[in-house]
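1. Predicted model, plus sequence, below.
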Amino acid sequence: MIIFTLVFIAFLAGIVLQSLRRNENKIRRPPGPGNFCTSVLTFLRAFVHPSLGRYFTKLGKTYGPLTYVRLGPFKVILVNGTEALREVCKIPALNGRIDCMFKDIMGHQGILWTDNTSQNRKFFFRNTRHFGLGAASAENNIHEEITHLFKYFDSFGGKACSVKGAYNISTLNGIIHRFMGEKVSQDDPQLKSIVDRLHVLVEAPGIMKACIFVPSLTKWIPWSLSGRNFMEKVFRDGLDIAYPILQNRFKSRIPNQPRDLADALMDEVEETTDSNSIFHISKDPIRPLFFDMFTAAIETTIQTYTVSSETKLKSLEGSMAIGYHPPEFKVSFVRRC
């Protein structure tokens, strides 16, 4: 462990020396930390901060919707705010995805981890409303998951309980059901294990976070420490859940009569002859799209509860009341008659 730490420190020292010696062209860049030391500290703090979302948002409030940060050869432009993101995505040079470990593992496919998402976006826009991913048509499924969630909270008898991870099974089941017409048991130990490990990937402590966002570090850092082995195992276990359900589902599938998003995707795959298309059968398109939705659900729920804890949410409209218990975000749920 000491050897790896020394190697990492030497690597950072090399980056610092390169930054000091390198004469950059006078190119106009977005605002950001002005001097070299501040820029280095800003960059490195991202790897140890407990919430990247909160950290990037804070930088955006300080420097504006576009923030430029550099550490040696690693240059990052942070985009904050929906309006800024909408405008930036119109610029081809900035319309790609960051080169991260997720992108590499997913083979540059899917929606979240690919530079060219136009084909995927068209497919989803064409099919999601039809298969009930809109709020109104998914209402029954949502209410069913909420019923399970209420039973979980009722089990604490009104005592304070941590909400970390409490919502994720329900959220994932809602997405899995819309995607392939089936759901996984709330008590499924394999699904619970995957959710717990996805929490680790989203929050990504220390060296793992550095390797995720600067994947070239894995050339020097063993995969066992970088988190790559851990990440690939999570994805494989997720497929172990999804593929048996899909295979059983596809036995009764009728071509061009889709019942769900997975059926529609298979129709798209069978009709695609262009080997360069992301929907060509050689690309195995179900795998990256499934995990895009899977990881997005986990990340969204984690960030939602983080924001809720910061704003000290006091009440939830409807059938429950919430109390806030610092320093850890815990809630007390009491049924309203």
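-> Yep, it's here.
2. From here on, just use CA atoms for contacts and neighbour counts.
-> Noted.
3. who touches G132 in this structure?
-> 138, 178 (CA atoms under 8 Å, 6 or more residues apart in numbering).
4. could you say what helices and strands the longest helix seen in the chain packs with?
-> Counting by DSSP state H, the longest helix found in the chain is helix 286-310. If contacts are counted by 3 or more CA pairs under 8 Å, 6 or more residues apart in numbering; DSSP states H and E, helix 286-310 sits against helix 168-180, helix 189-203.
5. was I right about E268 contacting F279?
-> Yes. Contact criterion CA atoms under 8 Å: E268 and F279 qualify, at 6.7 Å.
6. And the two? Which one has more around it.
-> Higher neighbour count among E268 and F279: F279, with 26 against 17, using other CA atoms under 10 Å.
7. Can you say which helix or strand has V40 in it?
-> Element membership for V40 (DSSP states H and E) is helix 36-45.
8. just how off-centre is that helix within its chain?
-> Put simply, helix 36-45 sits 25 Å off its chain's centre (CA atoms, centre = their mean, to the nearest Å).
9. What ranges does this protein have for its strands?
-> Remark: strands assigned in the chain by DSSP state E are 66-71, 74-79, 161-162, 315-316, 320-321, 330-331, 334-335.
10. Now render those as a markdown table, adding mean neighbour count.
-> As requested, the strands of the chain are exported to a markdown table (neighbours: other CA atoms under 10 Å):
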| stretch | mean neighbour count |
| --- | --- |
| strand 66-71 | 20 |
| strand 74-79 | 15 |
| strand 161-162 | 14 |
| strand 315-316 | 12 |
| strand 320-321 | 15 |
| strand 330-331 | 20 |
| strand 334-335 | 14 |
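11. Make CSV out of the ones you listed and add distance to A296.
-> Below are the strands of the chain laid out as CSV (distance: least, CA to CA, whole Å):
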stretch, distance to A296
strand 66-71, 24
strand 74-79, 19
strand 161-162, 21
strand 315-316, 24
strand 320-321, 26
strand 330-331, 23
strand 334-335, 30
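12. hang on, isn't T218 packed against K209?
-> No. Between T218 and K209 there is no contact under CA under 8 Å: 11.6 Å.
13. who's more crowded, the two?
-> Relative neighbour count places K209 above the other of T218 and K209, with 23 against 19, counting by other CA under 10 Å.
14. The structure to be compared is supplied as follows:
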Amino acid sequence: MEISSTLLLVGFVVGLLVVVRWKSNRRRLPLPPGPLALPVLGNLFMLNKHAPFKSFLEWSKKYGPVMTVYLGPQRVVVLVGYDAVKEALVDQADDFVGRAQIAFLHRVVRGYGLVISNGDRWRQLRRFTLMTLRDFGMGRKRIETWIQEEIKHLQNSLRETKSAPFDPAFVLSRAVSNVICALVFGQRFRYEDNELLRLLQIISEILRFGSNPWGQVYNIFPWLMKHLPGRHQTLLRETDTLRGFIMEKIKAHEESLDPDHPRDFIDCFLIRMKQEKNNPETEFHYDNMVSTVLNLFLAGTETTSTTLRYALMLLIKYPHIQDQMQKEIETVIGGERSPVMQDRKALPFTDAVIHEVQRYLDLVPLSLPHCATHSFSFRGFAIPEGTVIIPLLHSVLKEEGMWDSPWTFNPNNFLDANGNFKNNPAFLPFSAGKRSCVGESLARMELFMFIVTLLQHFNFSCPGGPDSVDPTPELSSFGNLPRMYQLIASPR
């Protein structure tokens, strides 16, 4: 008995020494290096406020692919290059799975929903969202039919322009929005619907605000911006219009719900809420439903429609690429049959162009920031709990070691010597790992089917010709937003 007690005591002391030594070693791990920061302001005085990712890329040349910067008082670890980003988000995924609380987005969704959640809330909502969207056809034949039907409405809208110049922004966003609306609300909206147009304008302004310097200031100093007048105050009030629209749709769904025949995402969420109404720890409650639907409506509309708008801009800028795509499409599909996703393998050049549009646009250069929900180490550096983490997708999509011509628009980045499509592991416009975009498969389908169908039926140009097109972004921060332009859609 005495021997057992002694062994137990020795084991306890040894274990305690191991824990103390482990914690001591962790404390000795340095933070990643980075530029000298000022109190309160951090590195803001050094930052390119119009394109902060350019500053991060420049600093990484001195401090390496894992570095510490301070955005105001907030410590931020920036990951630069494919190797560092992949190692973090994929190889060490559990440590990097946290999402930072983006102040403006947090205010819009009231702290609920899928995108900014962490822990069990995030796991439950992500699993449910992926499963439900797939059940309703995301990535499958069913959604192909919906997209094909929506493209017909878009074609009619373009023909009504009678080859006159027009701003394509809201024409495209209405079509793309209707695809996500079919999944979430179980309906599409008429292009003449003024309520839909107003909602799309608000969504566009949210993205624009997040991509200008004032949006950066709001996210860094929300406690200050909360008390200052400005466009952000008006925009926050307008986001309540979005919430009100979604709440009305939910109410209508509650009144007509048939638990045995769910029609869409909202129905499925309502059914799950009823199933878990007696579970005090459930994440399936009204606030999470409203904000998750808002997440899907926002992300499913603006990102894909912006990419489409940029794709048409680049096809105007490079008419020989537009011609080559049309010839390939004509050979494989013809001019009448609607494309399906199976056609993509037989359209390597077209597929390469679509991938190159996404790579070159670099829509979300900073990615959505992650957060260390616990302290851990990465590449020999300490990452303390609460640290914001930016996987710099810009550095991956434009990395010189990963692309033959990273700084020019060149579909050959995705073609081999025989003209066959070749993938590239550094193609990460949807991010990677456990926090990758839940709508990636839907976005890929939409981009392919919209672009192929439009090129079957229209030639695209602009009043000033190819030389008048400026593909450099108008705004570059949270998002790279293309400049506005006038589109001419001439029936073929």
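-> Okay, I see it. Since we're looking at a predicted model, the values are computed, not measured.
15. quick one on the thing from earlier: tell me which residues of the longest helix of the first structure are tucked away?
-> Residues of helix 286-310 of the first structure classed as buried: 286-295, 297-299, 301-303, 305-306, 309 (neighbour count, 16 or more other CA atoms under 10 Å).
16. and what of stretch 77-94 of the second structure?
-> Going by 16+ other CA under 10 Å, stretch 77-94 of the second structure has these buried residues: 77-82, 84-86, 88-90, 93.
17. can you check stretch 15-34 of the second structure too?
-> If you call a residue buried by 16+ other CA under 10 Å, then stretch 15-34 of the second structure has these buried ones: 26, 31-34.
18. Name the nearest of these relative to T145 of the second structure.
-> For those, the minimum distance to T145 of the second structure (CA to CA) is 49.7 Å, reached by P32.
19. give me every residue that touches the closest residue in space to that closest one that isn't next to it in sequence.
-> Leaving out its chain neighbours, the residue that sits closest to P32 of the second structure by CA to CA, 6 or more residues apart in numbering is M67, at 4.7 Å. Neighbour list for M67 of the second structure: 32-34, 60, 77-79 [criterion: CA under 8 Å, 6+ apart].
20. Now render these as a markdown table, adding distance to I246 of the second structure.
-> Formatted as a markdown table, the contacts of M67 of the second structure follow (distance: CA to CA, whole Å):
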| residue | distance to I246 of the second structure |
| --- | --- |
| P32 | 43 |
| P33 | 45 |
| G34 | 44 |
| S60 | 43 |
| V77 | 36 |
| V78 | 36 |
| L79 | 36 |
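21. and among the helices and strands packed on helix 286-310 of the first structure, the most buried is which?
-> helix 168-180 (a mean of 22; mean count of other CA atoms under 10 Å).
22. Specify, as a residue range, where that one falls in the second structure.
-> Using TM-score structural alignment, helix 168-180 of the first structure lines up with residues 173-185 of the second structure.
23. Buried residues, stretch 224-239 of the first structure. List them.
-> In stretch 224-239 of the first structure, residues buried by neighbour count (16+ other CA under 10 Å) are 226-228, 230-231, 234-235, 238-239.
24. State the distance from the aligned residue in the second structure for M101 of the first structure to G113 of the second structure.
-> The alignment partner of M101 of the first structure in the second structure, by TM-score structural alignment, is F104. For F104 of the second structure, the distance to G113 of the second structure equals 14 Å [CA to CA, to the nearest Å].
25. what about the two, which has more around it?
-> The residue with more neighbours, out of F104 of the second structure and G113, is G113; 26 against 20, by other CA under 10 Å.
26. need the contact list for the more buried one.
-> For G113 of the second structure, the contacting residues are 125, 287-293, 295, by CA under 8 Å, 6+ apart.
27. which of those does the first structure keep?
-> Retained in the first structure by both residues aligned by TM-score structural alignment, their matches' CA atoms under 8 Å are the following of these: 125, 288, 291-292, 295.
28. which among the contacts of G113 of the second structure gets closest to I143 of the second structure?
-> In terms of CA to CA, no member of those lies closer to I143 of the second structure than V293, at 18.3 Å.
29. Map that closest one onto the first structure.
-> By TM-score structural alignment, V293 of the second structure lines up with F290.
30. for I271 of the second structure, same thing?
-> Aligned by TM-score structural alignment, I271 of the second structure pairs with D267 of the first structure.
31. how near is L481 of the second structure to F460 of the second structure?
-> 20 Å.
32. Which one of the two is surrounded by more residues?
-> Taking other CA under 10 Å, L481 of the second structure and F460 do not tie; L481 has more neighbours (25 against 21).
33. isn't the more buried one right up against T306?
-> Yes. Look at L481 of the second structure against T306 with CA under 8 Å: they come within range, at 7.5 Å.
34. With adjacent residues omitted, what lies nearest to F230 of the first structure?
-> Among residues not flanking F230 of the first structure along the chain, S224 sits closest, at 7.3 Å (CA to CA, 6+ apart).
35. ditto for A166 of the first structure
-> Using CA to CA, 6+ apart and skipping residues adjacent in sequence, the residue nearest A166 of the first structure is L149, 7.8 Å away.
36. With A46 of the first structure instead?
-> Using CA to CA, 6+ apart, the nearest residue to A46 of the first structure is L52, at 6.4 Å.
37. What is the neighbour count of the one you found?
-> Using other CA under 10 Å, L52 of the first structure has 18 other residues around it.
38. Just give me the match in the second structure for it.
-> Match for L52 of the first structure (TM-score structural alignment): no aligned residue.
39. And L52 of the first structure, how far from Q186 of the first structure?
-> 29 Å.
40. Equivalent analysis for E145 of the first structure, please.
-> To Q186 of the first structure, E145 of the first structure is 9 Å away according to CA to CA.
41. Compare the two and say which one has the larger neighbour count.
-> More crowded of E145 of the first structure and Q186, by other CA under 10 Å: E145, with 19 against 15.
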